[in-house]
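> sequence and predicted model, in that order:
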Amino acid sequence: MDPVREEAIYHARHVKIICVGAGASGLCLAYKLKRSFRSYALTIYDKNPSVGGTWYENRYPGCACDVPSHNYVYSFEPKADFTSVYAGSTEIQEYFQGFVRKYELEQHLKLSHAVEGATWNEEKGIWEVGIKSLTTGKIVEDWCHILIHACGYLNKPAWPKVSGLDEYGGIKVHSADYDTSINLSDRNVVIVGAGSSAVQILPAIQPIVKSVTIFIRSPSWVLPDISTEAGQISTKQMEEFIREPEVLLRLRQENERTMNSIFSLYIKDSKLQQQCRALLESEMGKIINSQELEEKLIPKFDVGCKRVIPSGFKFLRTLKENNVKAVYSAVKSFTPSGVLSEDGNEYAADVIICATGFDTSYIPRYPILKPKGRNLQTEWVESITGYMGVGVSEFPNTFTLLGPYTPVSNGPTLIAIEAQVDYICAFIDRFQTEPSIHSIEPKKDACDDFKAYVETVMDKTVWTGDCRNSHNNHKIRGRVPTTWPGSTLHYLEAMREPRWDDWEFKYTGNRFSWMGNGISQTEWDPTADLAYYIRQNDSGPWDSRWKRTMELNKSGSMPPRQLHRQAKLAVE
C-alpha cells in the first residue's frame, strides 16, 4: 500500500490564529504568515474602523512621527513618496492602508470589533475569545490555537489623575483621541502636559488661538529643528526616489546607521551621554536665553531618561509668543471653567487639551483567564512577567507584539516588530509541524531570571534616572523599566534564534509522532531535486553563531568607524 501524504514527516496541521490589533504589528504578522505559511486561518480583530492603530487614533494638530519618515517603514517595504522628513499621522496611516491593499490582507480583518475577554480551555488546548461588534453591539464567540496580543503600548490614553475632571464645562479632549472637528480659532486653550505630543501641538495651534496656557510639570530634552525647507521633501527628490530605488535605499541605510551608532548615549556617564548633554544644554540655552527659564526648561536628568523630542526648538520659541503662557507646575484640579495650578491660581479655558500620554502599565484592556482563577490583568498589576517582548509567563499559546521589554525608545520600532513576528512565527511553525504539541508557554523560572537580568542592566542606564518616563508608567522609579536593556541591534541578535529551553512544551501522545511514516516532505514534492545536498562546494549554513552574525551584518563591508562615538553629537 502506498504511503499517505498526511503521515509524512513534519506534516502541517491546520492552525487557527487570532490577533488582537490591526496596527503595525498585526499587519506585519498577517504579511509574514501569508508569505511563508499554508494551512492556517488568521483573524485580526481591532476596535477601530480602520487599520493603523496608534496612527489612526493620534490625529491631534501637528501630529507627526519622531523617526525619519523613510525609516518608519518595514525594512522590506520602502515608501518613496513621503512628503516630509517627519511624516504626519495621516500619511503614516495611509502607508499601512496601502500595505493592506498591496498584499491583500483585508480578508483577515475584522474592524470595529473589540475583544472583551479570552479564556484558556486546557482540555481542548485552545483560547475561547469573546468579541463585541461595535457597529451592531452583538457579542461574537471565536476560538484559536494561538492568541497574539498586538495592542501595542500606546493605546490607552492616560487622563490626568486629579479631581474635578468631570466638572469642567467646556470642551475637553485627549491628544490620543482628538476630535478634529473642534474649532480652536480665537479660543482660549489650556494644554496639560509638555511631552512629545504637546511639543507638536503648541506650535501648530499658537497662530490661530486667542491664547494658550501650557502646564509644564517637568522639562524634556529637545533636538534642533529641521528647517522648513529641509523638512519638506521636494517633488524632484521624490521623483528621484521613485526612479532610482537605490538612492532611497542608501538614505535609509545611512539613517539607520546613525540611529544604531548612539546606543551608549543611554548608558550613565558614557562619553556620548556627556557629549550630547553638553551640546543640548548649549543649544537649548541659546534659544531660551534666560537663566531663570533655563532652570525650568533644561532637564537635570540624563539625556534619554525620557524620550528625546526632535524638532523641539520651535516649541521653545513658541513659548515666547505673546499669546502663550507657560505654567511650570502640574494641574492641581479641574474647575467648571478651567484648571487650578498647584499654587491655587485658576486658568479659564474654552478648550482643554490633555496631552498626558498613555497608560503604559501593559495591563490588558480585557481579561485573559487561565484555570484556577488566574487573570493576567491582576497578575501584571503586581509584577510584569513578560519574556523578551513576546512571551507571557505560564500563559500557554499566547504571545505579545510590542510587549514589555521591547526596544521602543532606543531604536527603530518597526524593525523590532519584524524580529518579534519572525520569532513568533518560529513557534507557530513548530506548533503546526509537530501535531502532538498541546501547548507552549515560557517557563516561570526563565521569566524570573530574565527580569532579574533586566534589573541588573537597567541600573547602569539612564532609564532608572530621576524622570517620569513611559517605561516606568510615568512614575519616578517604582518598577523595573520595561524597555529592552540594550540596543536595537542587541535585540535583533537576542531574538534571532529561540531559546527553546526557556519554554515549556506540553504534548498529547508521543512527542515524536511528527516523524510520521518515514517519508520526507521532499519525496512528496514532484518538482523537488532528490539530490539537493550534492554540490561542488560547501554553501551550507554556518555552524557557529559568530559566523552567522558576520554574514548577516556584512562584516568587512564598511570602512572602520570609531566605536561608541557620533561626530554629530560633539559640541562645536
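Everything's here; your move.

> when you work out contacts or count neighbours from here on, use the C-alpha atoms and nothing else.
Will do.

> let me know the next secondary structure element after the top helix by length along the chain.
The longest helix of the chain (DSSP state H) is helix 413-433. Downstream of helix 413-433, the next assigned helix or strand under DSSP states H and E is strand 437-442.

> contacts for that next one, please.
Taking contacts as Cα atoms under 8 Å, 6 or more residues apart in numbering, the residues outside strand 437-442 that touch it are 125, 387, 391-398, 431, 502-508, 511.

> about what we covered before: how about the longest helix of the chain: buried residues?
Burial within helix 413-433, assessed by neighbour count using 16 or more other Cα atoms under 10 Å, is assigned to 413-425, 427-429, 431-433.

> could I get the full set of strands for the stretch 301-450 of the chain?
Taking DSSP state E, counting those that start in this stretch as the criterion, the stretch 301-450 of the chain contains strands spanning 324-327, 331-334, 338-341, 346-348, 351-354, 368-370, 374-375, 386-387, 391-392, 398-400, 437-442.

> now the last one and helix 413-433, what's the angle there?
Yep, that's strand 437-442 we're talking about. Angle, strand 437-442 to helix 413-433, by axes from the mean of the first three to the mean of the last three Cα atoms, to 10 degrees: 150 degrees.

> now do strand 437-442: distance to the chain's middle.
Here the centre of strand 437-442 is set off from its chain's centre by 26 Å, with Cα atoms, centre = their mean, to the nearest Å.

> repeat that for the fourth one.
With Cα atoms, centre = their mean as the basis, the distance from the averaged C-alpha position of strand 346-348 to the chain average is 36 Å.

> what is that strand packed up against?
Packed against strand 346-348, as judged by 3 or more Cα pairs under 8 Å, 6 or more residues apart in numbering; DSSP states H and E, are the following elements: strand 188-192, strand 338-341.

> elements contacting the last one?
This points to strand 338-341. Other helices and strands packing on strand 338-341, by 3+ Cα pairs under 8 Å, 6+ apart, are strand 331-334, strand 346-348.

> can I get those in CSV with distance to residue 531?
Output for the helices and strands packed on strand 338-341, formatted as CSV (distance: least, Cα to Cα, whole Å):
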stretch, distance to residue 531
strand 331-334, 73
strand 346-348, 80
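
> pick the most deeply packed of the ones you listed.
Between the helices and strands packed on strand 338-341, strand 331-334 has the highest mean count of neighbours, a mean of 21, where neighbours are mean count of other Cα atoms under 10 Å.

> next up, a structure to set beside the first:
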Amino acid sequence: MVLHVKIDNDGIDENAPGGKFGYRIGHTLGDYSVPDRILNADDDRPVKILTVGAGISGILMAYLLQRDCKNVEHIIYEKNGDIGGTWLENRYPGCACDVPSHAYTYAFALNADWPAYLSGSDDIFRYLTRVVQCFDLRKYMRFNSAVEHSEWIEEEGKWLVVIRDLLTGARLTEKCDILIGANGLLNSWKWPEEVKGLHDFKGRLVHTARWPDDYTEKEWAHERVAVLGSGASAIQVVPSMQSQAKSMDLYIRSPVWFAELAGHGGENTDYDDAQREKLRTNPSDLLSTAKEIEGGLNQGAGIKALMPNSAEAKAATAHVASRMREFIQDEKLYDLLTPSFPLGCRRLTPGNPFMRAVQKSNVTVHRSAVVEVRGNTVIDTEGSQVEVDTLVCATGFDTSYVPKYSLQGRNGVLLSKKWAEVPEGYMGMMVPDFPNYFMFQGPTFPVANGSVMGPLQTVGAYIVQMVKKMQHESIHSFDPKHDVTDQFNKHTQAWLAGSAWADRTCRSWYKNNETGRVHSIWPGSSLHYCEMIARPRYEDFSIKYEHTQNMFAFMGLGFTKDQVEGGDLSPYMNANVLETVFSDFRGDADEDFRVHDRKNRVNDFPAPTTA
C-alpha cells in the first residue's frame, strides 16, 4: 500500500533542501544522484529548433511544433521576403501544380476554395498564406535571412548556425538543439551551363524559375521564342505562350509520357461557385472529395505499372501511348514525342494543352539539345541554326540534395563532400554523422510513388516524436547508425533495380545520369513510406544522453506528471478499454457450482525430483 498523500508543489522553492519538487531526501549512490525530475513532464528539457525554409514543409513544421510540443523555441529562417518557397519564386506563364489541388493540401487545413482541379501558383501561394494567418505561424519566421553555415558542436550537443541578413548584410550566430532542412528539393534553379555562349545571347534570356515581372503576353506577342526543356515547367509554359508568339522552337532532349493521374483525363477544369459552396458548407463532402483524389494517387496498381515486366506496366503503357496518339495526329510528331523508355522513368505528367500546342503551325519540335548560342542564333546537336528573340530555359533545378549552405557534421564531415558522388541517407530524412538534423525530401523520399503531401506530413509527425523523446529522456544527440543506413540503402537499390526508374535509356533528375544510380525514389509506395516511418525505430540510432553517468537519469524522482500536476491517476482505466458487453453478461447455470467447488480443481505444484 501507498499512503494517500497529495503532492503539492505550490510555493516550493526549487533551491530548498527538498529540491524543486520537495522530495530530494537522499537518492544518491556513490557519485550518482537522482536528478530533480518528473517522468515525461512538459518542462523535462527546453529544446531550441531552427528550421531552414518557410515553404510548404517549413509551414507544416511550424504548425506541428506549435500544436504538439511544449517548451520548444522554434525559429524559421527564410532567404526570401515571404513564405511560399517554390510557390513564391515560380511565376512563369501557366505555372501550376500538376498534383490535383485537393491532394496538395495539409490534412489539417482542407481547402474548399480551390478554383480549379489543377490550381496555379498564385492560388497555392494564397492558400499557404491563409494557413499561416489562420494558425498565427508568421511569428516563428524571420525573412530575408539566409543560412550560410551550420556546424555540429559535439561537446554541447548543439548546432552552431550562421545566418546573413540579406537586407543589411549583418551576420547572426545562433545555436540550436535540432536543425531542420525544409529548404526543398526544387529550390536552387540552374542554367544549362553546358550550352556554349548562353550568357552572351543577344536577345532576352529567361529562366522559368526567375520569370521577369515585366515579361508578359504583350512582350512575347509576335516574338520568335525558343524553349529548352521538356519537364513540368516546359509543358506548362509552352501552351501559355504559343498562341501569341510569332514562332516557337521547342528543344526536347528527352520526351515524356503524358498520363492520366488520379482518374483525371489531363484537362484542367474549373470549380464553379456552387461546387465550392457545397464543399465549404459540408465538411464531410470536402473530406470525401480530398480522400477520393488522394486515394487515386495511392493506388497500388500505380506502383506495379512502374515495374516494366509486369502485366500492369504493359497495359498502362499501351493505354498511355494510345491516348497520346489520339491527341497527336501527325505521325512524325507522334514519333518525336513518344518515349522509347519505360513508363515512369521520367516524371509522369498531364499534358493535354501541351500536346495540342505543339501541333500548331507556328511550333517546331526539335528532338535535340541546344549546344551553342551565337548572337541571336540557337544551334543544336543536329547542326540546326534558328534565330530567336527570346530564349526560355525550362531547365529545372539542382537536385543534388546538398543544401546551398555549408553543413558540417560530427568530426568535421561536410555533407557536400559526403554526398559528392552518392547522396544517400536514412529514410529520406536523416544522415549518419549529422546528429539532431532532419530534412524534408531527402534522398529516397517518395517524390514519384503516389501522394506527396501524405509523406511530407508523416515526416513532420516523425520529427515531433523525436523532439518529444529528446525532451522526455534528456537526450544529447541521435543519428542513424552507419551499418543500419547501409543496409537500408542496399535494400532500396535492390528494389529499384527492377523498376522503370533504373532504366538507363532515359535521363531524369531521379538518378545520376552518368552512373544510373537512382537516389530520389522510395522502394515502395507513398503509403508504404508513411507506414514505415509512422513510429521511429529507435534501435536504428546511436543515442547519447545528457546525463553521462546514467542513461536512466530521466526517470527522476519516481513520480509521473499526472501525480504532480493532479491529472488522471488511473489512466489504464478508460472507456477505450472497457468491454460494455460484459455488463450484460451473466454467465452460465454452473456458475455457483464452479465457485463453491474451486478446491477440487486446485493442483499443488509437484515437488522437484532429485537425481
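Yep, it's here. Bear in mind that the values here come from a model prediction, so they are computed numbers and not experimental data.

> which residue is nearest the centroid of the second structure?
Compute the mean C-alpha point of the second structure, and by Cα atoms, centre = their mean the closest residue is residue 456, 3.5 Å away.

> what residue of the first structure matches up with it?
Under the alignment (TM-score structural alignment), residue 456 of the second structure pairs with residue 417 in the first structure.

> for its match, give me its contacts.
In this structure, residue 417 of the first structure makes contact with 24, 25, 28, 401, 402, judged by Cα under 8 Å, 6+ apart.

> looking at the second structure, which of those hold up?
Among the contacts of residue 417 of the first structure, the ones whose aligned partners also touch in the second structure (both residues aligned by TM-score structural alignment, their matches' Cα atoms under 8 Å) are 25, 401, 402.

> can you name the residues of the second structure that stretch 389-401 of the first structure overlays?
Applying TM-score structural alignment, one finds that stretch 389-401 of the first structure aligns to the residue range 428-440 of the second structure.

> how long is that stretch end to end?
Between the start and the finish of stretch 428-440 of the second structure there is a gap of 7 Å, counting by Cα to Cα, to the nearest Å.

> same deal with stretch 152-163 of the second structure?
Using Cα to Cα, the end-to-end distance of stretch 152-163 of the second structure comes to 15 Å.

> where in the first structure does it fall?
Per TM-score structural alignment, the counterpart of stretch 152-163 of the second structure in the first structure is residues 120-131.

> if I look at the residue nearest to the centre of the second structure, how far off is residue 572 of the second structure?
Per Cα to Cα, residue 456 of the second structure is found 33 Å from residue 572 of the second structure.

> got it, and residue 223 of the second structure?
The value you get for residue 223 of the second structure to residue 572 of the second structure, if Cα to Cα is used, is 73 Å.

> tell me the contacts of the corresponding residue of the first structure for residue 64 of the second structure?
Counting by TM-score structural alignment, residue 64 of the second structure lines up with residue 32 in the first structure. Under the criterion of Cα under 8 Å, 6+ apart, the contact list for residue 32 of the first structure reads 421, 422, 425.

> which stretches in the stretch 201-350 of the second structure count as strands?
Going by DSSP E, counting those that start in this stretch, the stretch 201-350 of the second structure shows strands at 204-207, 224-228, 247-251.

> buried residues in the shortest one?
Of the residues in strand 204-207 of the second structure, those buried by neighbour count under the rule 16+ other Cα under 10 Å are 205, 206, 207.

> with stretch 118-130 of the first structure instead?
Residues 118, 119, 120, 125, 126, 127, 128, 129, 130 are the ones in stretch 118-130 of the first structure that count as buried (16+ other Cα under 10 Å).

> got it, and stretch 315-333 of the second structure?
Burial within stretch 315-333 of the second structure, assessed by neighbour count using 16+ other Cα under 10 Å, is assigned to 316, 317, 320, 321, 323, 324, 325, 328, 333.

> and if you look at stretch 228-242 of the first structure?
Judged by neighbour count (16+ other Cα under 10 Å), stretch 228-242 of the first structure contains these buried residues: 232, 233, 237, 238, 240, 241.

> in the second structure, what residue corresponds to the last one?
In the second structure, residue 241 of the first structure lines up with residue 279, judged by TM-score structural alignment.

> pick out the most distant pair among the buried residues of stretch 118-130 of the first structure.
Every pair in these was compared (Cα to Cα); the two farthest apart turn out to be 125 and 130, at 16.6 Å.

> turn the buried residues of stretch 315-333 of the second structure into JSON lines, including distance to residue 118 of the second structure.
Rendered in JSON lines, the data for those read as follows (distance: Cα to Cα, whole Å):
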{"residue": "316", "distance to residue 118 of the second structure": "23"}
{"residue": "317", "distance to residue 118 of the second structure": "24"}
{"residue": "320", "distance to residue 118 of the second structure": "20"}
{"residue": "321", "distance to residue 118 of the second structure": "23"}
{"residue": "323", "distance to residue 118 of the second structure": "20"}
{"residue": "324", "distance to residue 118 of the second structure": "20"}
{"residue": "325", "distance to residue 118 of the second structure": "23"}
{"residue": "328", "distance to residue 118 of the second structure": "23"}
{"residue": "333", "distance to residue 118 of the second structure": "27"}
